[in-house]
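Novice: Any chance you could fold what I've pasted below:
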Amino acid sequence: MSLTLENLPPELFRYILTYLSPEETSALAQTSHQMKRVTRDDKIWQQYFLTRYTYTVCKPQYSNEEYLSDSVLKLTKPPNDCTWQEYFIQRSFQDQHIRLLLNEIMSTRKNRRYTYTVCKPQYSNKEYLSDSVLKLTKPPNDCTWQEYFIQRSFQDQHIRLLLNEIMSTRKNRIYNAKLIVSTYGLLTIDVLKRYLPSFRNTSTSLSLDSRNLTREYYSLELTRLISREIGLQLLDEMENRTDMHTEGKALINGLFVVQCFHPYGIFLSLKRFHSIGKRLVDDPVFPSLTVNEKCQLILSTMKAENFCAANNGEGYYNLENSFLFSTFNGKPTIPLTLVSIFCALAEECGLIARPLSFPGEVMAQVDQSSISQNTSENLSPLIISVFDSKILSLDEMNNRLVNILDRPLTHPLPITPITEFVIRSARNMVNSITQGSTSLLNSYGLYAALAVLKILGDGPLPFTSSSMLNVLKEHFPMDLHFFQRLYSNLTIMNESLQQIQEQDLNPLPIEEKRRNNESCPKYYIGQIFQHLLYNYWGVICGWDLTCMASSLWQTNMGISNLTRGATQPFYHILADDFSQRYVAEDNIDTLAFASIENEEQKNLIVQKLCSADEIGKQFERVDMINGKFIPNIELRNEYPDDFV
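Specialist: Here you go, the predicted model:
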């Protein structure tokens, strides 16, 4: 007897269809009634959906029980009782919408800084915030995986269209950025991550001259905007919640909210705590250990995992120490961060650990009463100095704090609320900045600190409104909504912010800088050069016919000592240390790059320049053959004679 398609089991069809794309499967369904029936198997569309999409919710939910970075990735069934096929279709339409909006943003600057309220994350006491946005067990809205997959595909298309619009024109960029973020939230990152070098598969990475640097730049800016917006929304939720826990995941989640304002904020995953905790608990010896021994094991494990204490030297007050990102990448950190990590690992190991805060000290307290097998035994909590990897008695702690406390401490010790813990982190950031930190993170730390102190605190803000307006214009042009909220009661600031908004709707014409025969600059936009005195590499981003810097700057930099002084052309450049500088023509050597015979060495120089966040703001791509960067459309309009 010959086999027909009707005789084949569904599992075999599912296996065959895994070799087809969703689009090819949809086309196959149109060939016959039988193929239409076969391709409606929802298990197939569930697999399609889970293969294509990472983020499945618009907003994370705050939890004390899981990591926030994981919470947006879970999906076991389509939402709203739909099939996977229906959910796939729904997401495809959403993808198309996102792409359209993204193109709109890329071509215009309008409305890129408003408040985003549609995709609001929810704070959770039960899970890590980094996990809470990753949940999707079924397609939303009761559709099938196929429908959800199609829906996301349309959303992706819309996002890409809007991104192209942002890249190609200055008008309406703010508006379109707001539209993307408020409509799609985290779902947008599934599209944008394809354009971020850090997410590309190394086996399929693009060559230098194939990368669209402008697309990468705006994709990264939108991703960071989404992360900061999530941070603001989570701070609002923390302020309004009445059930904020003080132990375990809740503490690290509080610092994760601060991490959202870091340049790579939302991408930090806290899943590492799960694996560390599981390894400790699965050890056959672990159940027989006392609470004291378990705490010692956690402390030694933290050191082995490179969660180490910063020395009380110059680097102790570095701004990096206040962000989890640096700690997770092996940088020694401060007591506040170490205590939050200890409390998270303690919960993974079945212990209850809470923070204790005193002037100049942050420690952890571990409850023993819930662990004790003897119900009549009243054991005092353990006091852990995580920074010193020591377990202290109450007397030792009082001796340590004798010059700080008005009276000796007694049990029960005062547990620090999560909001106060986060505020303390913000004040650490302010302290680092005011002590003269020169970190590239200064603007991000300032933003994070102001957000925390404005939403959770009740005291005066530490910086003037004028200084913050300068930070906004230079570093966060999309975040107009936050600064409107920050200074809503200041008429002068509102007028300045309103002007920024109006210029986004109707950008001022770009003032052309033309070359002339009398004082024509020798070098051109996009040329790679080496500084004759300091030997660093850079790329030319702009020029002035004479030095336009202040007289004080000219004096400090010794401009009068140059052969042609301040009357020669000066160039705005981006250096390979990612700094932006102003360089005299006498100090620029463009022949140095062309004279390098080793192509690998040339590639390394260009790769370093391409790693600068700001490179795509001005340049579209690299021309490796001619050894230069190709300006994007805005820079071409400003310097029309430099691009022929």
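Novice: can we go C-alpha only for contacts and neighbour counts from here?
Specialist: Noted.
Novice: Please identify which helix or strand holds Leu379.
Specialist: Using DSSP states H and E, no element contains Leu379; it sits outside every helix and strand.
Novice: can you tell me which residues contact it?
Specialist: Leu379 makes contacts with 368-369, 372, as judged by C-alpha atoms under 8 Å, 6 or more residues apart in numbering.
Novice: Quickly note the distance from it to Gln85.
Specialist: Taking C-alpha to C-alpha, to the nearest Å as the measure, Leu379 falls 57 Å from Gln85.
Novice: do the same with Asn587
Specialist: Shown here: Asn587 relative to Gln85, a distance of 62 Å by C-alpha to C-alpha.
Novice: Who has more neighbours out of these two?
Specialist: Gln85 (31 against 16; other C-alpha atoms under 10 Å).
Novice: Give the helix, strand or coil label for the spatially closest residue to that one that is not a sequence neighbour.
Specialist: With C-alpha to C-alpha, 6 or more residues apart in numbering as the measure, Gln146 is the residue that lies nearest to Gln85, at 2.3 Å, once sequence neighbours are left out. Reducing the assignment at Gln146 to three states with DSSP: H, G, I helix; E, B strand; the rest coil gives helix.
Novice: so Gln146 touches Phe49, yeah?
Specialist: Yes. Gln146 lies in contact with Phe49 (C-alpha atoms under 8 Å); the separation is 6.8 Å.
Novice: between these two, who's got more neighbours?
Specialist: Just comparing Gln146 and Phe49: by other C-alpha under 10 Å the higher neighbour count belongs to Gln146, 35 against 31.
Novice: Kindly provide the distance from Ser439 to Gly315.
Specialist: 11 Å.
Novice: May I see the buried residues of stretch 305-324?
Specialist: 307-310, 316-324 (16 or more other C-alpha atoms under 10 Å).
Novice: If you could redo that for stretch 155-166, that was the one I meant.
Specialist: 155-166.
Novice: Glu599: which of those is nearest?
Specialist: The shortest approach to Glu599 among these belongs to Asn164, at 32.4 Å (C-alpha to C-alpha).
Novice: Against Ser380, how distant is that closest one?
Specialist: As judged by C-alpha to C-alpha, Asn164 and Ser380 stand 62 Å apart.
Novice: and this one, so I can compare the two:
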Amino acid sequence: MAHLALPIEIYEHIFQLLVPSPTEDADVFALAQCAATSSFMRSIATANLVWMAHYQVRYLASNPIKETERIAACNGSYFKLYRMRRLLDRRALDTLQDAIYRKQGRCTTGRLFAYDLGIDVHDVLRTQSVMRWPRNIAKTDEPALDSLTLDWIARPYWAREAMTVITKLEALRLWRKVVVQPQYVSFAEGFAAFSGFRGVSPQQVIKDLNALCKRCESHLRAKGVSLESGLEDYDVVNISNEICLWMREEGFRLAAGVDYHRMENHFLDCVITTHRDTLPLSLVVIFVSLARHLGVEAHPVGFPQHVHVLVRGHVPSTSRFFFPGFPERGEEYIHLDIAKSDERLVLPRSHLISILEGMGVTNSVQQGQLLQPANVRDMCGRAGSNVQHSFHTELEALANPNGPRYSYIRDCVHAAMSAFVMLSTPGTRGATTMLMHMLNYVEDAHRLDWCLMQYEVFPNDVGHHTNDVGAVQVRDQLIHMYELQETNELQAKRDADSMPLAVDGTNVEFHVGTLMRHAKFAYIGVIADWNTKCHQPEQWMREMGVDMLSRGRNQPFYTVFAMDGTVRYVAEENVEVHTLPSDTWGTIRELLMNAKNIEMHFDRAEVGKNGVGKFIMGADLRREFPGDVLLAQKELGELQLFILAKTEQSVVVPPGVTHPTAPWKPPWPVPPWPPIPPPPKPPVSEPVPPLPYPESPWFP
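Specialist: You can find the predicted model right below:
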């Protein structure tokens, strides 16, 4: 008996009930399975109306040029667009797998993320960057793991590093544009670049700021404020006052007390969302963006100690009555104090000049320069200086359990240093000196960022000043660091044959990954490295009284990532194994939240049946301490050994731990899909696009 087919509209309605999700694939899988059943179902299950929502909820960021090419290649089909982006996601996850399980080649991995994949894979990396805690220590609102994976610590860390190298490239190119083509970079875009050093795309920050501008416009129009410049009641001072009122209603105020120096106040993504009690400069950025969106000509003024705003427009007599201090002519520049607008909005020019004279600036030319609109380059440089001023205040707050993490402060300082180098005049001594300081930060943590130093920061700083001795030294050091990471193999300190002895025959009692407690000072940490004897300068050993220890300087010394965020160098006689079976997982969580660089060097943490907790080494440590891997296996109990094909190194896996899965594959049958045509080639008359890796005369 033949069955009547349902109307197409019913199928479309059913498919539209599938809930789009940025992370879950169940509904997408159902659609793909339907599309593979028959040509009739395929025509419905691949319709734009069905796939548009799934595409838009998953992919929020994209390269505008590449997205235009993809849309043209797919003829506007969201089904094909979704497939193309998921294939990009697969490449990104495979590359992330390489970063986790291979130490050598991470500089090349950084180039792949920054220049080949770019912002198009930022969304899939964000899904990997969320820490998923073991079920027994996860808080109520945190993602939890039902079964531990081999890289539950390392994967979020390297995903964040991959996101950051992508957004940093976006930021650095914005700052380069500020120098070369400042007329094409807005005031807000220059400031949004700082957020790129925290893994937040400047493109997304500007989108959020534009949404804020539209909300402000809707509010002012609903309130009856005249925003058409041709009308008689158009008043820039009244508009500015209404903008300030709206900002205060939305929570944008001047921070006070210890909150004034918080690092988040310097980053526009935080100011828009969580830190609206902020700095005068950040308030000026918000106000200028709102005013320009409403058609008001507004500029920042880099006034000493207190930045404010300059607006231009017609001032009716009513504003002259409420805001005294204006000259008599009808159109002029007006200085506005945004940070203290609730006390006094308008700043008379005579008042500002008297302040400058009190500072010793009596020359009228210099006064005029300090009262004129500032350019984007100068204001971004000022923002970088403000970040550095907040650095010492935040260091004091590290002792606070609710204070910032060391890695966060480090990234903020790196942003300030990069801004100084990118916005300074190429070849200057100060820029070269700052570049040398930046190498220390890159070497300390930013393992994927070295490609940016090589291709973006260094050429911009040095320019054509090839005779700069300092620049040559920086180049040589950078090349040396690159070669160590890409090619040189580390010598094993303890191999599988010499356990528990080091390769030189010295007995080293503890191994890397051990949770320890200091015998005298009682702080807790995790061992990250060891030497068979003290490897510190003579002066350091004298200051620390190393020779006064019972075993002196010739005993093993351990590098320890301590709970307070410091890195300690501890003699073996002061090391005790931390064994608190009822609190081991809690200790592991506290260490991950507070200690420095754990996520970079360790893949995961485990607790054995005997209550002993261990951090399991990552790729950068396994090659140096293969014997320590087996010692950890012995202490944790009955374990299995898996051989990772990517690393060719033994990895300890306890029962119930998931082995690294195969490279990510789409959850739908690929063969039935017809091949997608490649993006169209540009006409011959158009300029050839640049190579994915910029050429640099300074590097081979």
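Novice: re earlier: okay, and the common contacts of Gln146 and Phe49 of the first structure?
Specialist: In contact with both Gln146 of the first structure and Phe49: 84, 88, using C-alpha under 8 Å, 6+ apart.
Novice: Show the buried residues in the contacts of Leu379 of the first structure.
Specialist: Neighbour-count burial (16+ other C-alpha under 10 Å) is assigned, among the contacts of Leu379 of the first structure, to 368-369.
Novice: could you dump the contacts of Leu379 of the first structure to TSV with distance to Ile404 of the first structure and secondary structure?
Specialist: Supplementary listing: the contacts of Leu379 of the first structure in TSV, determined by distance: C-alpha to C-alpha, whole Å; DSSP: H, G, I helix; E, B strand; the rest coil:
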residue	distance to Ile404 of the first structure	secondary structure
Gln368	27	coil
Ser369	29	coil
Ser372	33	coil
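Novice: Of the contacts of Leu379 of the first structure, which is the nearest to Leu545 of the first structure?
Specialist: Lowest distance from Leu545 of the first structure to those (C-alpha to C-alpha) belongs to Gln368, with 72.9 Å.
Novice: ok, now how distant is the residue of the first structure positioned farthest from its centre from Asn7 of the first structure?
Specialist: For the first structure, the largest distance from the centre (C-alpha atoms, centre = their mean) belongs to Met1, which lies 61.1 Å off. Using C-alpha to C-alpha, one gets 11 Å for the distance from Met1 of the first structure to Asn7 of the first structure.
Novice: neighbours of Thr487 of the second structure, just the number please.
Specialist: Neighbour number of Thr487 of the second structure under other C-alpha under 10 Å is 11.
Novice: would you list every one of the strands in the stretch 401-550 of the first structure?
Specialist: In the stretch 401-550 of the first structure, the segments counted as strands under DSSP state E, counting those that start in this stretch are 528-531, 537-544.
Novice: what span of the second structure lines up against the last one?
Specialist: In other words, strand 537-544 of the first structure. Per TM-score structural alignment, the counterpart of strand 537-544 of the first structure in the second structure is residues 524-531.
Novice: what separates the matching stretch from the chain centre, distance-wise?
Specialist: What separates the centre of stretch 524-531 of the second structure from the centre of its chain is 27 Å, taken as C-alpha atoms, centre = their mean, to the nearest Å.
Novice: likewise stretch 88-98 of the second structure?
Specialist: Between the mean C-alpha position of stretch 88-98 of the second structure and that of its chain there is a distance of 18 Å (C-alpha atoms, centre = their mean).
Novice: Give the aligned range of it in the first structure.
Specialist: Against the first structure, the aligned range for stretch 88-98 of the second structure is residues 155-165 (TM-score structural alignment).
Novice: Need the residue closest to the centroid of the second structure.
Specialist: Among the residues of the second structure, the one closest to the centroid is Gly199, at 2.0 Å (C-alpha atoms, centre = their mean).
Novice: For that one, list the residues it contacts.
Specialist: Neighbours of Gly199 of the second structure in contact, by C-alpha under 8 Å, 6+ apart: 160-161, 163-168.
Novice: burial measure for the residue lying closest to it once chain neighbours are set aside, as a count.
Specialist: The shortest distance from Gly199 of the second structure to any residue other than its chain neighbours is 4.0 Å, reached at Thr164 (C-alpha to C-alpha, 6+ apart). Here the number of neighbours of Thr164 of the second structure (other C-alpha under 10 Å) works out to 27.
Novice: Need the counterpart of Thr164 of the second structure in the first structure.
Specialist: Checking with TM-score structural alignment, Thr164 of the second structure has Arg224 as its match.
Novice: Average offset of the longest helix belonging to the second structure relative to the first structure?
Specialist: Ranked by residue count, the top helix of the second structure under DSSP state H comes out as helix 154-180. Taking mean C-alpha distance after the TM-score superposition for the first structure, the mean distance separating helix 154-180 of the second structure from the aligned residues in the first structure is 1.5 Å.
Novice: Wait, a helix at Ala27 of the first structure?
Specialist: Yes. With three-state DSSP as the criterion, Ala27 of the first structure is located in a helix.
Novice: Counterpart of it over in the second structure?
Specialist: Using TM-score structural alignment as the criterion, Ala27 of the first structure maps onto Gln33 of the second structure.
Novice: where exactly do the helices run in the stretch 251-400 of the first structure?
Specialist: Under the criterion DSSP state H, counting those that start in this stretch, the stretch 251-400 of the first structure carries helices at the ranges 272-281, 291-304, 324-328, 335-348, 394-400.
Novice: Buried residues in the second one, which are they?
Specialist: Along helix 291-304 of the first structure, the positions that meet the burial threshold by neighbour count (16+ other C-alpha under 10 Å) are 291, 294-296, 298-299, 301-302.
Novice: Quick check: Met131 of the second structure is in a strand.
Specialist: No. Note on Met131 of the second structure: no strand contains this position according to three-state DSSP, which reports coil.
Novice: State the number of residues packed around the closest residue to it other than its chain neighbours.
Specialist: Excluding its sequence neighbours, the residue lying closest to Met131 of the second structure (C-alpha to C-alpha, 6+ apart) is Pro156, at 5.6 Å. By other C-alpha under 10 Å, 21 other residues sit near Pro156 of the second structure.
Novice: Likewise for the one 5 residues further on?
Specialist: Neighbouring residues of Glu161 of the second structure were enumerated by other C-alpha under 10 Å; the total is 27.
Novice: where along the stretch 51-200 of the first structure do the helices fall?
Specialist: Along the stretch 51-200 of the first structure, the stretches classed as helices by DSSP H, counting those that start in this stretch are 84-106, 145-168, 173-184, 189-192.
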